[in-house]
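S.K.: Mind folding the following:
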Amino acid sequence: MDGIKKRKAGIMAVAAICLTIASGCSDRKADNAGPGAAAREAVSVETAPVVVRAFEEVVRSQGSLSAKNSANVSARIPGTLVAVYVSEGDAVTAGRTKLFEVDSIKLRNAVEIGRQDRAVAEQGVRAAEAGLEQVNAQLLKMEKDLKRIAGLYDKDVVSKDSLEKAQSGHDQLAAAKKQAESAVSLARERQKQAEIALNISQKDLSDTLIYAPISGRVAMRFAEAGEMAAPGYPIVRIEDTSVLEASAFLPAQWFARVKESETKVRLEIPGVEFEPKTITYKSPTINPKLRTFEVKAVVTNPPEGVAPGAMAGLAVVLGTRESIAVPSDSVRELRGGNVVFIIRDGKAEMIEVKTGLESDGFIEILEGALSESDLVAVRGQRFLDDGTPVSVRREAE
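M.R.: Modelled structure (predicted):
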């Protein structure tokens, strides 16, 4: 037991000697540090100037492209397709390119019958007119006879019975004239009817062969020769790919700020550049279920690779304004707000700011004591606090 106690006492003595030596060394370091030991080390930063630049208030929406002019072409009369002259992708010209044809045998026969009916009607008119001319000649002669007999009756040369017979013959011919005139009118109406029927038959016959109603390309072909065709059932679809329309739906809150023919819009398709466009259409109502409204912009002569059906982003510019701006990297969230650090006299000065719009790497400053002559820290600002000494490495580009 005495040996153990002696070892413990030795250990405690050695520990006391070490503490004494360490305390002496610390005192000597403190004596040699001098008055500059308490100064903070300067933080290395990069700076950028505060600028005035334009900001756009933009609302973006994903939309799509479609042909502004398109046509689903169906047969005008029912029948069997005897030929489809175009394929998908073919270019067509309005009024010149044949698309498809419906069986026309019955209609050709109908046209021939119509021509014959018209010829019969024309003969009927000529016969009725000849009959009227005959009655007119007889009536003219009877008028002369009646006048002569009336003169003889006044001279007591002929009897009253002869005068009455002549008068009766005249009245009968006058009635026959009216009947002949009615027959001519009826024959002429039948001629018109035959002419109309023939025109309808000819129109039906011409409708068996369908030409392109618009210029463009055949986007789809829905039927083949031998299948039945009927009005309302498309055979081909044509789209004019030279004029496209970009459309998208925007939230209802922007309805009042979007103006047709005024509001600018940028189309955003990866790898494709477009000139700024103008909104050409805004739906007059807001969808009550989705709370959105549709906008459109026309794209004429789209670049290669842009076609109907493609997705397109629409960046609708609601307004543009010039404001004080700083690089987005210079803004730091601190103590529940946004701050920037400006560099003055070798030190960082913290400025509380209220930010607005952001674009192209800059953020708008709505509130904050900044001017164009200030430099803000864009690198190293995470290590800064108000009054921190700084050393500027260089001004950021």
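S.K.: Please make it C-alpha for all contacts and neighbour counts, starting now.
M.R.: Noted.
S.K.: Remind me what the biggest helix by length in the chain packs against, helices and strands.
M.R.: Counting by DSSP state H, the longest helix found in the chain is helix 105-154. Counting contacts by 3 or more Cα pairs under 8 Å, 6 or more residues apart in numbering; DSSP states H and E, helix 105-154 packs against helix 160-206.
S.K.: Could you measure from the residue nearest to G226 when sequence neighbours are not counted over to V102?
M.R.: In space, and not counting its chain neighbours, G226 is closest to L81: 5.1 Å by Cα to Cα, 6 or more residues apart in numbering. From L81 across to V102, the span is 4 Å (Cα to Cα, to the nearest Å).
S.K.: what do the two both touch?
M.R.: A229 (Cα atoms under 8 Å, 6 or more residues apart in numbering).
S.K.: more crowded one of those two?
M.R.: V102 (26 against 23; other Cα atoms under 10 Å).
S.K.: Tell me who's in contact with that one.
M.R.: 75, 78-83, 208-209, 229.
S.K.: same thing but at 7 Å, please
M.R.: Neighbouring residues of V102 by Cα atoms under 7 Å, 6 or more residues apart in numbering: 79-82, 208-209.
S.K.: Format those residues as CSV; extra columns: distance to P284 and secondary structure.
M.R.: Shown next, in CSV, are those (distance: Cα to Cα, whole Å; DSSP: H, G, I helix; E, B strand; the rest coil):
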residue, distance to P284, secondary structure
G79, 42, strand
T80, 43, strand
L81, 42, strand
V82, 45, strand
T208, 40, coil
L209, 40, strand
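S.K.: want to try JSON lines for the residues you listed, with distance to V52 as columns?
M.R.: Below are the contacts of V102 laid out as JSON lines (distance: Cα to Cα, whole Å):
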{"residue": "G79", "distance to V52": "71"}
{"residue": "T80", "distance to V52": "71"}
{"residue": "L81", "distance to V52": "69"}
{"residue": "V82", "distance to V52": "71"}
{"residue": "T208", "distance to V52": "68"}
{"residue": "L209", "distance to V52": "66"}
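S.K.: Looking at the residues you listed, spot the one nearest E364.
M.R.: L209 (64.1 Å; Cα to Cα).
S.K.: is it true that that closest one touches E101?
M.R.: Yes: checked against Cα atoms under 7 Å, the pair L209 and E101 is within contact range at 4.4 Å.
S.K.: Would you mark the buried spots in stretch 389-397?
M.R.: Buried residues in stretch 389-397, counted by 16 or more other Cα atoms under 10 Å: 389-390, 392.
S.K.: Which of the residues you listed sits closest to I4?
M.R.: P389 (58.9 Å).
S.K.: Name the nearest of the contacts of V102 relative to R221.
M.R.: Closest to R221, out of all of the contacts of V102 and judged by Cα to Cα, is L81, at 13.0 Å.
S.K.: Can you classify E304 as helix, strand or coil?
M.R.: coil (DSSP: H, G, I helix; E, B strand; the rest coil).
S.K.: Report how many residues lie close to it.
M.R.: 7.
S.K.: ok, now which ones touch it?
M.R.: Per Cα under 7 Å, 6+ apart, neighbours of E304: none.
S.K.: To check against the first, give me the structure of this:
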Amino acid sequence: MAAACGGPAAEEAAVPQDLEGKKQLLAEKRSQLKALEAEVARLEAEIAEMEPSAGAVQTVTVMPLTRSDFRHFVEVQGAIASDEVVKVSPEIGGRILELKVDEGDMVRRGQLIARIDVEQLRKQLAELETALQLATEVYERQKRLWDQQIGSEIQYLQAKNNKERLEKSIETLKYQLGKSEVYAPISGEVDMVFAKAGELASPGMPLVQILDSRHVKVRADVPENYLKAVRKGERVQVRIPALEETRVAPIARVGNVIDPSNRTFPIEIPLRNADGLLKPNLLAIVYLNDFTEKDAVVVPLDLLQQELGGEWYVFVAEQTDRGTVARKVYVETGASYEGKIVITKGLKGDETLIVDGARSLADNQPIQVVTAQTAENNG
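M.R.: Below you'll find the predicted structure:
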């Protein structure tokens, strides 16, 4: 009965029920845990020194650490856009007599795209030319009379104005007749066809859309937090997931205005597209270097281990009088990217890091190195 009273039930009853009491108890337990871990580590080290044979020799692989530049990248999603997309429209209205292209056709700049019926304009031109002949005759007679000071000045001016008005009208009609044929403004591929022969066209109504896919660009909206990481002319990596390829190109444009709806600004990166594989609206991932640390100690992220108290540590191989042993080294960490992490404190960069077998080691445990990995894996 006495044992039961001092068991788990009594400990549970001793746990405070209020928030402040629980926080204080948690702090005390953490302090006790750290003290126990330190005592265990001290005892393990003393036992290993007094009785080296007590620890079984562990087979491990190691990797020499070297300092290197660490770069962190942020991934921004964008899309391929054509540098030139033009909707071709007639400048005059009328029935489409002939549409000379189909979707997928390649066209050159200046190539004939369509013909518009201008028969009505030709008839108007003929009427105006006939009227001009009469107006010219009337003007010439009025001018002769006026030169002889016969007739009124107003008759002379009316005849002159009528003749000049008809000449301007004819000039306008001839200009419109010259617009009966629609030509391609750029070279490229006919991406879409909006009209058919026989339909009525009006000024500004698109007939076809021409896409020049030889030169495309990536458009991406970058969060304003990374404004300092983007500079015009800086070369960045662009990955096209659908094509499983990565290209490097400079940033050609950085937007000057932040979009208030999503707090982003646009960037543009031109890409060559000689093979035509880059299609408009194709997904692209842009990698922006937002953090760089020179001459940093970088280790694989999966080699970091954590104690119950939250401290991070790694194992390094160390030569002693009794051979090679594993030494637990507590570290502080910095930025990480793609399985690599920066060690800000605890390692100098010239240690030998234990790779395989590190998870089952104890501090000061004897080890046997069977393989040395190259520092290239430290990347």
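S.K.: quick one: the aligned partner of V355 of structure 2 in structure 1 from V326 of structure 1, how far?
M.R.: Under the alignment by TM-score structural alignment, V355 of structure 2 pairs with V378 in structure 1. According to Cα to Cα, V378 of structure 1 and V326 of structure 1 sit 9 Å apart.
S.K.: Just want to know which of those two has more residues nearby.
M.R.: When V378 of structure 1 and V326 are compared for neighbours, V326 comes out ahead with 28 against 24, by other Cα under 10 Å.
S.K.: residues in contact with the more buried one?
M.R.: 50-51, 362-364.
S.K.: Would you agree it falls within a strand?
M.R.: Yes: counting by three-state DSSP, V326 of structure 1 falls inside a strand.
S.K.: Aligned counterpart of it in structure 2, please.
M.R.: Looking across to structure 2 (by TM-score structural alignment), V326 of structure 1 lines up with V299.
S.K.: for the spatially most central residue of structure 2, helix, strand, or coil?
M.R.: Residue closest to the average C-alpha location in structure 2 (Cα atoms, centre = their mean): V286, at 3.4 Å. V286 of structure 2 falls in the strand class when you classify it by three-state DSSP.
S.K.: Just list the residues touching it, thanks.
M.R.: Going by Cα under 7 Å, 6+ apart, the list of residues near V286 of structure 2 reads 75-78, 237-239.
S.K.: which of the residues you listed also appear as contacts in structure 1?
M.R.: Contacts conserved in structure 1 for the contacts of V286 of structure 2, counting by both residues aligned by TM-score structural alignment, their matches' Cα atoms under 7 Å: 75-78, 237-239.
S.K.: Including neighbour count, could these go into a markdown table?
M.R.: Rendered in a markdown table, the data for the kept ones among the contacts of V286 of structure 2 read as follows (neighbours: other Cα atoms under 10 Å):
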| residue | neighbour count |
| --- | --- |
| E75 | 15 |
| V76 | 15 |
| Q77 | 16 |
| G78 | 23 |
| Q237 | 18 |
| V238 | 24 |
| R239 | 19 |
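S.K.: returning to that earlier point: touching, the match of V355 of structure 2 and S328? I think so.
M.R.: No: V378 of structure 1 is beyond contact range of S328, at 8.4 Å (criterion: Cα under 7 Å).
S.K.: just to revisit the earlier point, ok, so of the buried residues of stretch 389-397 of structure 1, who is nearest A176 of structure 1?
M.R.: Taking those together and measuring to A176 of structure 1 by Cα to Cα, the closest member is V392, at 122.4 Å.
S.K.: What's the closest one aligned with over in structure 2?
M.R.: So, by TM-score structural alignment, V392 of structure 1 is matched to V369.
S.K.: hang on, isn't that match packed against T59?
M.R.: Yes: with contact defined as Cα under 7 Å, V369 of structure 2 counts as touching T59 (6.0 Å).
S.K.: what do we get in structure 1 for N281 of structure 2?
M.R.: Checking TM-score structural alignment: N281 of structure 2 goes with G309.
S.K.: For burial, what's the neighbour tally of Q172 of structure 1?
M.R.: 12.
S.K.: what's the answer for T130 of structure 2, then?
M.R.: Residue neighbour count, defined by other Cα under 10 Å, stands at 11 for T130 of structure 2.
S.K.: V369 of structure 2 versus that one, what's the distance?
M.R.: Counting by Cα to Cα, the gap from T130 of structure 2 to V369 of structure 2 is 107 Å.
S.K.: repeat for A296 of structure 2
M.R.: In terms of Cα to Cα, A296 of structure 2 sits 26 Å off from V369 of structure 2.
S.K.: Equivalent analysis for Q142 of structure 2, please.
M.R.: Taking Cα to Cα, one finds Q142 of structure 2 at 118 Å from V369 of structure 2.
S.K.: Next: P203 of structure 2.
M.R.: 82 Å.
S.K.: Repeat that for A131 of structure 2.
M.R.: In terms of Cα to Cα, A131 of structure 2 sits 108 Å off from V369 of structure 2.
S.K.: Pull the distance from stretch 229-237 of structure 1 to the chain's centre.
M.R.: 25 Å (Cα atoms, centre = their mean, to the nearest Å).
S.K.: whoops, stretch 255-265 of structure 2 was the one
M.R.: That offset, for stretch 255-265 of structure 2, works out to 15 Å (Cα atoms, centre = their mean).
S.K.: Buried ones in the longest helix along structure 2, by neighbour count?
M.R.: Taking DSSP H as the criterion, structure 2 has its longest helix at helix 19-50. By 16+ other Cα under 10 Å, the buried positions in helix 19-50 of structure 2 come out as 41, 44-45, 48.
S.K.: Mean distance between the longest strand out of those in structure 2 and structure 1 after superposition?
M.R.: Counting residues, the longest strand found in structure 2 (DSSP state E) is strand 67-88. Its aligned residues in structure 1 lie a mean 1.7 Å from strand 67-88 of structure 2 after superposition (mean Cα distance after the TM-score superposition for structure 1).
S.K.: Residues contacting that strand, please?
M.R.: 206-213, 215-222, 278-298, 337, 349.
S.K.: Isn't V57 of structure 2 up against P366?
M.R.: Yes: if you go by Cα under 7 Å, V57 of structure 2 and P366 touch, sitting 4.9 Å apart.
S.K.: could you pull out the strands for the stretch 251-379 of structure 2?
M.R.: Assigned by DSSP state E, counting those that start in this stretch, the stretch 251-379 of structure 2 shows strands spanning 253-254, 264-272, 283-300, 305-306, 312-320, 323-337, 340-345, 352-354, 365-372.
S.K.: What residues sit buried inside stretch 247-262 of structure 2?
M.R.: In stretch 247-262 of structure 2, counting by 16+ other Cα under 10 Å, buried: 249-251, 254.
S.K.: How about the contacts made by the aligned residue in structure 1 for Q58 of structure 2?
M.R.: In structure 1, Q58 of structure 2 lines up with V43, judged by TM-score structural alignment. Going by Cα under 7 Å, 6+ apart, V43 of structure 1 touches 389-391.
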